[in-house]
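>>> can't give you the sequence, but here's the structure:
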């Protein structure tokens, strides 16, 4: 646990008692603060009270009096589309807002660090797609290298729930736009921006607000090194804003598809090969085509970002290459479930929007595509340019029939359920083909989350392959 510093003897309100909220309450108490807890859910309040905390309705008259800070959980809106009623009350009263990320950065550096031979470092990863894989890959590379490391944030544990960093340790954090948007302190040593595509636009009042939330990690954080994906205009703009010029090697530009040999420091992948360039010279090359845990151009971009971040931490290219080959990937993200008769079964249940589904569809040459669920605005019509590798689509869930109308002449079958889709795809698939779950839709019509959807896919696959 990271005890929260700076609030000893003061009241700090905590809104939202999920994983991060309860971890925040414990860390505040450990730092000598008096936490005032609230959640609209009676079940969440009961869980907190079972730990010995007292819950206080933050909407009652006078509840904000003497409160030094209101710490809110990521899922609670603080501005758009409208502030939560408790947050609105805090804004009216002038009570500062923060989240667990802000508390982490104000509290993580302890006096004992002066005695360390090597000061701990913090790496933060943000972006639209690939940030979980990139975060986990950085963490894995560090483990293979024998560096002490912890992973937290939007993946794994809450940031205040980790152990205080030790001598030479690297803390790797995945940060969503909800987390970077509100944190009052953001001071990573290395900051990574993977890419940007439309998501969470209601919470940020459009793409401009969404990008601005991501940009805060760099503009306010002032990292020693910035690793920035430049395959979209927002990334190119961000790199331009952070760097003093094209030869400024504090910025490491990353691309999947573009050659970036004219900059001070860059890492890019082309035709399956990763290349590192510094000041006009190629420093290293890695054949990513043989890295089974990172298939497709989108994962090659993740590999480039993780490579750049760990190079910025001083790791050698050969060591990083070794670690890439032992990375198994994350569940529900281009995850190889099994193989039968030359047919591979890939679980990419995390592909909940058209952008991530497009990347999955470009990763394999011959695909039996399982798609559908609770469709998002615009459906899947924009995936038309990426359907050339699809042999047949098997449609499931609420939007199955709508999606069928949007894929043109592509052979398809409306299966509705996962078991029928997997069974039909497996029966028709031929050697060299891939049965791919890349839903391009939310899971909430049939499953509580994308993880449960992916687990169902894996269970059905295991039934089929024996």
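Right, received. Where do you want to start? Here the structure is a predicted model, which means the values were calculated and not measured.

>>> switch to C-alpha atoms for all contacts and neighbour counts from now on
Noted.

>>> how far does stretch 29-39 stretch from one end to the other?
18 Å (Cα to Cα, to the nearest Å).

>>> check contacts around the nearest residue to residue 19 once chain neighbours are set aside.
Spatially, and ignoring its direct neighbours in sequence, residue 19 is nearest to residue 158 (6.7 Å; Cα to Cα, 6 or more residues apart in numbering). Residues near residue 158 by Cα atoms under 8 Å, 6 or more residues apart in numbering: 19, 20, 23, 152.

>>> ChimeraX command for the buried members of these?
Listed next is the ChimeraX selection for buried residues among the contacts of residue 158, using 16 or more other Cα atoms under 10 Å:
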select :20,23,152
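
>>> now, which of the contacts of residue 158 lie within strands?
residue 152 (DSSP state E).

>>> just the contacts of residue 158 now: which is nearest residue 442?
Ranked by distance to residue 442 (Cα to Cα), the contacts of residue 158 are led by residue 19 at 22.2 Å.

>>> okay, one more to line up with it:
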């Protein structure tokens, strides 16, 4: 655990007692603070009380008397669509509001580092899609190349739950917009933006607010090196703002699909080959076509970002390539479940928005597509260019009829349930086709989360195939 610095003997409030909130309370206590905690749910409050925490109703008018800071869990709105009442009360009382990411960055470095030969470093990875895969891939590459590394943040362990870093240790953090938006301290050594597409627009009051939350990691974080996906205008804009000139190698531009050879330091993938260029000349190449854990152009973009981040740490192209070939992939992200009778079954339940689903569809030429759920803002227009890969759609969710109507020219079966969709797709599928779960929607109309939805798909496939 990383004990939180700077609050010894002070009262600090924690709002929200999920994984990050509970860990923050423990880390505050480990650092000598006096945490008081609150959650809107009674079961979480009861559990905190049983663990010895002081449970205080932060909605009361005097709750912030003597409180030095309020630490907020990422799922709690702090500005849009409207601030949580406890956060409003903290503002009125003049109490600084922060989150566990801010606590991590203010507490990560300690006096023990004075005896290290190599200072620990932090790689922070954000973006709309692919940040989990990129984070896990960076961690895998580091470990496979003999580097001491820990993976945390929006994936794996909470940031304050990791072990205090050792000499030369590298911490890989996946950070969501919810986390970067509020953190009062953001000081990564290397920052990565995979891409940007519309998501969480209600939480950020539109695409501008969403981009601004991501941009804070770079503009306020001041990383030594920035790896920027430039396949969208926002990435191009950010790379331009961070670099003093085209050859400024503090900024590494990455892309999937376009050649970047005009100067500077670039990494791009085209036709299945990753290329690294410096000052307009190619210095390395990696064949991604046979890397089983990274199928499709969207994963090649992730590979480029991970490759670039690892190169900034001095890893060799050959060492990175060898590690990529052993990368197993993440559950629910282009995860191959089975291959039976020439048909491949792929679980991409994490494809919860239109952009990620479109990239999943584009990765395979003939798709039996299981889709549907709770639609996000903006509709399904962003999918239309990828629908020619769809042999047939099998639509699930409580609003399956409405979802199917937004898929022009697609043969769509209204299945509603995962069981019915999988059974129909398995019966219809022909050799050379892919049965793909890429919902393009949230899961909350039928499931608690995308993991539960992916697990259901996996179970139904195995039952239908008797594997």
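It's in. In this text, all values refer to a predicted model and were calculated from it rather than measured experimentally.

>>> TM value for the aligned chains?
The TM-score (TM-score structural alignment, normalised by the length of the first structure) is 0.98; 466 aligned residues with a Cα RMSD of 1.0 Å.

>>> of the contacts of residue 158 of the first structure, which is the nearest to residue 116 of the first structure?
residue 152 (22.3 Å).

>>> I figured that closest one hits residue 170, correct?
No. Shown here, residue 152 of the first structure and residue 170 do not form a contact pair, counting by Cα atoms under 8 Å, at 11.2 Å.

>>> contact partners for the spatially closest residue to residue 27 of the second structure that is not a sequence neighbour?
The shortest distance from residue 27 of the second structure to any non-neighbouring residue, by Cα to Cα, 6+ apart, is to residue 3 (4.7 Å). Neighbouring residues of residue 3 of the second structure by Cα under 8 Å, 6+ apart: 27, 28, 29, 30, 31, 107, 160.

>>> surely the fourth one touches residue 7?
No. Taking contacts as Cα under 8 Å, residue 30 of the second structure lies outside contact range of residue 7: 10.5 Å.

>>> which residue ranges of the stretch 1-150 of the first structure form helices?
For the stretch 1-150 of the first structure, the helices defined by DSSP state H, counting those that start in this stretch cover 19-30, 42-50, 85-93, 100-107, 131-144.

>>> any idea how far the residue of the second structure positioned farthest from its centre is from residue 170 of the second structure?
Largest separation from the mean C-alpha position in the second structure: residue 62, at 37.4 Å (Cα atoms, centre = their mean). From residue 62 of the second structure over to residue 170 of the second structure the distance is 42 Å, taken as Cα to Cα.

>>> and if you look at residue 58 of the second structure?
Distance, residue 58 of the second structure to residue 170 of the second structure, by Cα to Cα: 37 Å.

>>> quick one, strands of the stretch 151-300 of the first structure?
For the stretch 151-300 of the first structure, the strands defined by DSSP state E, counting those that start in this stretch cover 170-174, 190-193, 225-229, 251-256, 265-270, 273-278, 281-287.

>>> residue 260 of the second structure against residue 268, yeah?
Yes. Counting by Cα under 8 Å, residue 268 is a contact partner of residue 260 of the second structure at 6.5 Å.

>>> overlap in contacts of the two?
residue 254.

>>> what about these two, which has more around it?
Between residue 260 of the second structure and residue 268, counting by other Cα atoms under 10 Å, residue 268 is the more crowded of the two (29 against 22).

>>> am I right that the more buried one is in contact with residue 252?
No. Residue 268 of the second structure is beyond contact range of residue 252, at 10.3 Å (criterion: Cα under 8 Å).

>>> doesn't residue 149 make contact with residue 139 of the first structure?
Yes. The criterion here is Cα under 8 Å, and residue 139 of the first structure meets it with residue 149 at 6.6 Å.

>>> grab the nearest non-local neighbour of residue 160 of the second structure.
With sequence-adjacent residues excluded and distances taken as Cα to Cα, 6+ apart, residue 160 of the second structure is closest to residue 2, at 5.0 Å.

>>> can you check residue 430 of the first structure too?
Leaving aside its chain neighbours, residue 430 of the first structure sits nearest to residue 343 (6.4 Å; criterion: Cα to Cα, 6+ apart).

>>> wait, what's in contact with that neighbour?
Residue 343 of the first structure makes contacts with 429, 430, 431, 432, 433, 434, 435, as judged by Cα under 8 Å, 6+ apart.

>>> then residue 87 of the first structure?
If you count contacts by Cα under 8 Å, 6+ apart, residue 87 of the first structure has them with 70, 78, 97.

>>> of the residues you listed, which is the most crowded?
Result: residue 70 is most packed of those (other Cα under 10 Å), 24 neighbours.

>>> what range in the second structure does stretch 41-57 of the first structure sit on?
Counting by TM-score structural alignment, stretch 41-57 of the first structure lines up with residues 41-57 of the second structure.

>>> just the buried positions in that stretch, please.
44, 45, 48, 53, 54, 55, 56, 57.

>>> from the residues you listed, pick the one nearest residue 365 of the second structure.
residue 44 (46.6 Å).

>>> what about the closest one, distance to residue 360 of the second structure?
To residue 360 of the second structure, residue 44 of the second structure is 37 Å away according to Cα to Cα.

>>> read off where stretch 249-264 of the first structure ends up in the second structure.
The aligned range for stretch 249-264 of the first structure is 249-264, by TM-score structural alignment.

>>> which other residues reach that stretch?
Applying Cα under 8 Å, 6+ apart, the contact partners of stretch 249-264 of the second structure are 224-231, 239, 242-243, 246-248, 265-271, 277-281, 297-298, 300-301, 304-305, 308.

>>> just the buried ones out of those residues, please.
By 16+ other Cα under 10 Å, the contacts of stretch 249-264 of the second structure give 225-231, 239, 242-243, 247, 265-270, 277-279, 297-298, 300-301, 304-305, 308 as buried.
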